[in-house]
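**Student:** Whatever this is, show me its structure:
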Amino acid sequence: MSNGPIGVALVGAGNISGQYLRNLTSFPDVRVLGLADIDTVRAAAVAAEYGVPVSGTLATVLAVPEVEIVVNLTVPSAHAAVALEALRAGKHVYGEKPLAMNVDEAAKVVAEAANLGLRVGGAPDTFLGAGLQSALHALRSGLIGEPVAVTSAIQNLGPESWHPNPEFFYQPGGGPLFDLGPYYLTALVSLLGPVTRVAADTRKARPHRVVGSGPKEGLVFPVDVPTHVNALLDFPGTATATATFSFDSPVPRRMIEIIGTEGALSLPDPNTFEGPLLARGARDADWRELPVSGTTAGRGIGVLDLARSLRAGTGHRASGELAYHVLELMCAISESGERGEFLPITSTTTAPDPLPADWDPYAATL
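**Tutor:** Just a heads-up that it's a prediction; the model follows:
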């Protein structure tokens, strides 16, 4: 087995790449060796900013022999194609959410990795952050008894007011369900286990949106996906959950509350890595804040966990299995919204083990 830091290449130098690059270039157990983008000029500029030695096309970075993991930050419509090309080049793949545009594409990625003896990982990795890891420990300690029900919601007016290129958020593979759903659904599955069936109702408030800032300000573009989704999820043997995902709400809302037989937990925003984490017992007059411990390093800790797991020969937590299950949930929610009936979930997954208490992204272990 190889020793030393794991070589990583990023594909996609867009809006999210800066967060990954800031973190991955600071973790001693990984080395960022390449950055690819269809705009090779942009790739070169971003690579220079973060000291990445190789930039250019996807083929260019895949040809770097020391690259072991490819981090796929492309738009959702390109996720499967880029993942398959990286796998066929002998690289493990960690992708931004969603894993693919649909379950058929995702199944091809997962099957190809299995055939080649390679690994697939997928965002979000926020469930590995201090806030949700502390929630997991609270649940497993029996603090609120047995989980009974979950209420979750993410509501806002959509990203077009601030994002310079928001059109893809309103195309297939986008919308509040596919953009924000992975954070909430991954958090719930990591806490409660897999879902067996879903039902949903969906709406679209208006057929067009307008870019609100940047060089495209004023551009009118079509909305091709539902922008308000209400879902019901069944976690067998534990809880049922209601989940709302909306780009139609002038009142912003981000919440997950888990009701148990002995109390309740109010979780932090699952699109973050921190707290606060609140608890309330059956006889409590109000919520109380619980201590939160763990890493708050941010996006990329799932890549780091994959890298360390590769060297150790252990399972990684932000796994392809988990990302596939969450993708099937979203696709089934979308289909249920069209059909108006409960739909079964055929995939399953195992709730990931908690990170060790001493897990430190900034300590060299490889």
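**Student:** rest of the way, CA atoms for contacts and neighbours
**Tutor:** Fine.
**Student:** Please enumerate the helices of the stretch 51-200 of the chain.
**Tutor:** For the stretch 51-200 of the chain, applying DSSP state H, counting those that start in this stretch gives helices covering 58-62, 79-88, 103-116, 130-140, 175-192.
**Student:** In the second one, which residues are buried?
**Tutor:** So that's helix 79-88. Residues of helix 79-88 classed as buried: 79, 80, 82, 83, 84, 85, 86, 87 (neighbour count, 16 or more other C-alpha atoms under 10 Å).
**Student:** Which residues are in contact with the last one?
**Tutor:** Taking C-alpha atoms under 8 Å, 6 or more residues apart in numbering, we find residue 87 in contact with 93, 112, 113, 116, 118.
**Student:** same deal with the fifth one?
**Tutor:** Under the criterion of C-alpha under 8 Å, 6+ apart, the neighbours of residue 84 are 109, 112.
**Student:** that older thread, can you say which of the helices of the stretch 51-200 of the chain is packed in most?
**Tutor:** helix 175-192 (a mean of 24; mean count of other C-alpha atoms under 10 Å).
**Student:** run this one through as well so I can compare:
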Amino acid sequence: MGEPLRVGIVGAGKISGQYSATLSGLSRVAVTAVADLDPARARLLAGRHPGARVVDLPDLYAAPDVDVVLNLTTPNQHAVVALAAIAAGKHVYGEKPLAATGADGLAVIEAAGSAGVRVACAPDTVLGTGVQTARAAVEAGEIGVAHAAAAFMAVPGHERWHPDPEFYYQRGGGPLLDMGPYYLTSLVHLLGPVRRVVGMSSRPRGRRTIGDGPRAGTTFPVDVDTHITGVLEHEDGALTTLMMSFDVWAAHLPRIELYGSKGSLSVPDPNHFAGDVRLFTAGAEAWGVLPPRAGYAGAGRGVGLLDLAEALTEDRPHRTGADVALHVLDVMESMEASARCGASVVVRTTCRRPDAITSVLDLG
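**Tutor:** Take a look at the predicted model:
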């Protein structure tokens, strides 16, 4: 199988713990270096990976034992870190979104192409048994021709649980750019890329209050719209109704449902890797649960690095490709543009639909 893919992590914040837990169990991936503005956080993260060391950013980029930079910084730093890593000849795996703007995302992709390195981007939840089992059912024709979908993410806001939530409400944040990638990436896997969008948005509250951690009670301004809704027209003609909100206390809504000529499919929360996939077909009396058919079993955040490692070894495209991430970012920016102008917007980019995982795979 060759040597493990050696990972240098930039950013040791809250999400790094989930990545660390997954990467610790992967024989094909090894964390060798960690950099963070807070040395204590960096030491804590490095201590979870035997042999990993704490380094400054320039040293991490230059390190000969770092093959790929795992970019876990806040969205406004995604492109900055990615471009520096690419300039040092490193592959990049980044948290979503690919960048704070489509222009920055395109610059990252172009730089990687010139340097001959790969860029991958979260979410890798689409590689779990939830979305992959749903995709297997769609491709087997179990709902016939898929002609519509619904996707809803409705919560009160991340300030209730995150100790430093301001970045969710600044440029590059908001419910669409924060949570939209999970839903939109899943929809690309299930229905293909998007051709045109219509969007509307609002900002019911101008300030938010931190509800947890040492800064609980602190208020801060909201600089982005926090309730976004609209319709996506996929390239094959299917229509998806989408709502992303930080302004809903509770709702009885599906995460993702697909509607076809022969039935309907309920897809589990795309923010997770697994969950029940439910199928209702014409003539059925009730929804049935499909057993897992495809995807990484027991996966967690970071499994995309395993897929990248195997793709490099097998010389094939990785399934968390930057073209999908750029297209998803373009779809989100197009929805925001539509909300501003009051008209439909044609999405400028497209992408290759990633290869499906055709069986249930164990982590290795």
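**Student:** TM-score for this pair?
**Tutor:** The TM-score (TM-score structural alignment, normalised by the length of structure 2) is 0.97; 361 aligned residues with a C-alpha RMSD of 1.3 Å.
**Student:** Closest one of the contacts of residue 87 of structure 1 to residue 163 of structure 1?
**Tutor:** Set against residue 163 of structure 1, the nearest of these by C-alpha to C-alpha is residue 93 (26.5 Å).
**Student:** Next, work out how far apart the closest one and residue 119 of structure 1 are.
**Tutor:** Separation of residue 93 of structure 1 from residue 119 of structure 1 (C-alpha to C-alpha, to the nearest Å): 6 Å.
**Student:** ok, the two, which is more surrounded?
**Tutor:** Higher neighbour count among residue 93 of structure 1 and residue 119: residue 93, with 28 against 22, using other C-alpha atoms under 10 Å.
**Student:** any idea how far that one lies from residue 70 of structure 1?
**Tutor:** Computed as C-alpha to C-alpha, the residue 93 of structure 1 to residue 70 of structure 1 distance reads 5 Å.
**Student:** cool, and residue 263 of structure 1?
**Tutor:** Residue 263 of structure 1 sits 43 Å away from residue 70 of structure 1, going by C-alpha to C-alpha.
**Student:** what's the answer for residue 244 of structure 1, then?
**Tutor:** Residue 244 of structure 1 is 33 Å from residue 70 of structure 1, where distance means C-alpha to C-alpha.
**Student:** Structure 2: which residue goes with residue 332 of structure 1?
**Tutor:** Taking TM-score structural alignment, residue 332 of structure 1 has residue 334 as its aligned residue in structure 2.
**Student:** for that match, helix, strand, or coil?
**Tutor:** Under DSSP: H, G, I helix; E, B strand; the rest coil, residue 334 of structure 2 falls in the helix class.
**Student:** got a list of what it touches?
**Tutor:** Contacts of residue 334 of structure 2 (C-alpha under 8 Å, 6+ apart): 197, 345, 346, 347.
**Student:** ranking those residues by neighbours, who comes first?
**Tutor:** residue 197 (26 neighbours).
**Student:** Surely that one touches residue 345?
**Tutor:** Yes - Residue 197 of structure 2 lies in contact with residue 345 (C-alpha atoms under 8 Å); the separation is 5.4 Å.
**Student:** Quick check: neighbours shared by those two?
**Tutor:** Contacts common to residue 197 of structure 2 and residue 345, judged by C-alpha under 8 Å, 6+ apart, are 334, 335, 338.
**Student:** Now do the match of residue 332 of structure 1 against residue 256 of structure 2, distance only.
**Tutor:** To residue 256 of structure 2, residue 334 of structure 2 is 21 Å away according to C-alpha to C-alpha.
**Student:** cool, and residue 18 of structure 2?
**Tutor:** Distance from residue 18 of structure 2 to residue 256 of structure 2, by C-alpha to C-alpha: 24 Å.
**Student:** who's more crowded, those two?
**Tutor:** residue 256 (23 against 12).
**Student:** Give the closest residue to the more buried one in space, chain neighbours not counted.
**Tutor:** Leaving aside its sequence neighbours, residue 256 of structure 2 sits nearest to residue 151 (C-alpha to C-alpha, 6 or more residues apart in numbering; 4.4 Å).
**Student:** residues contacting that neighbour?
**Tutor:** 183, 240, 241, 242, 243, 254, 255, 256, 257.
**Student:** In three-state terms, label the last one for me.
**Tutor:** What that stands for is residue 257 of structure 2. Assignment for residue 257 of structure 2 (three-state DSSP): strand.
**Student:** Same check on the fifth one?
**Tutor:** Using three-state DSSP, the structure places residue 243 of structure 2 in strand.
**Student:** Count the neighbours of the nearest residue to it once chain neighbours are set aside for me.
**Tutor:** Leaving aside its chain neighbours, residue 243 of structure 2 sits nearest to residue 229 (4.2 Å; criterion: C-alpha to C-alpha, 6+ apart). Residues lying near residue 229 of structure 2 (other C-alpha under 10 Å) number 20.
**Student:** Start and end of stretch 118-126 of structure 1, how far apart?
**Tutor:** So stretch 118-126 of structure 1: terminal residues 23 Å apart, C-alpha to C-alpha.
**Student:** Please apply the same query to stretch 66-83 of structure 2.
**Tutor:** 16 Å.
**Student:** same check, this time on stretch 142-152 of structure 1
**Tutor:** Distance across stretch 142-152 of structure 1, first residue to last, is 21 Å (C-alpha to C-alpha).
**Student:** which part of structure 2 lines up with that stretch?
**Tutor:** Counting by TM-score structural alignment, stretch 142-152 of structure 1 corresponds to residues 141-151.
**Student:** What about residue 286 of structure 1, how many residues nearby?
**Tutor:** 10.
**Student:** Ok, the one 10 residues further on next?
**Tutor:** Number of residues near residue 296 of structure 1 (other C-alpha under 10 Å) recorded here: 18.
**Student:** Fine by me, thanks again.
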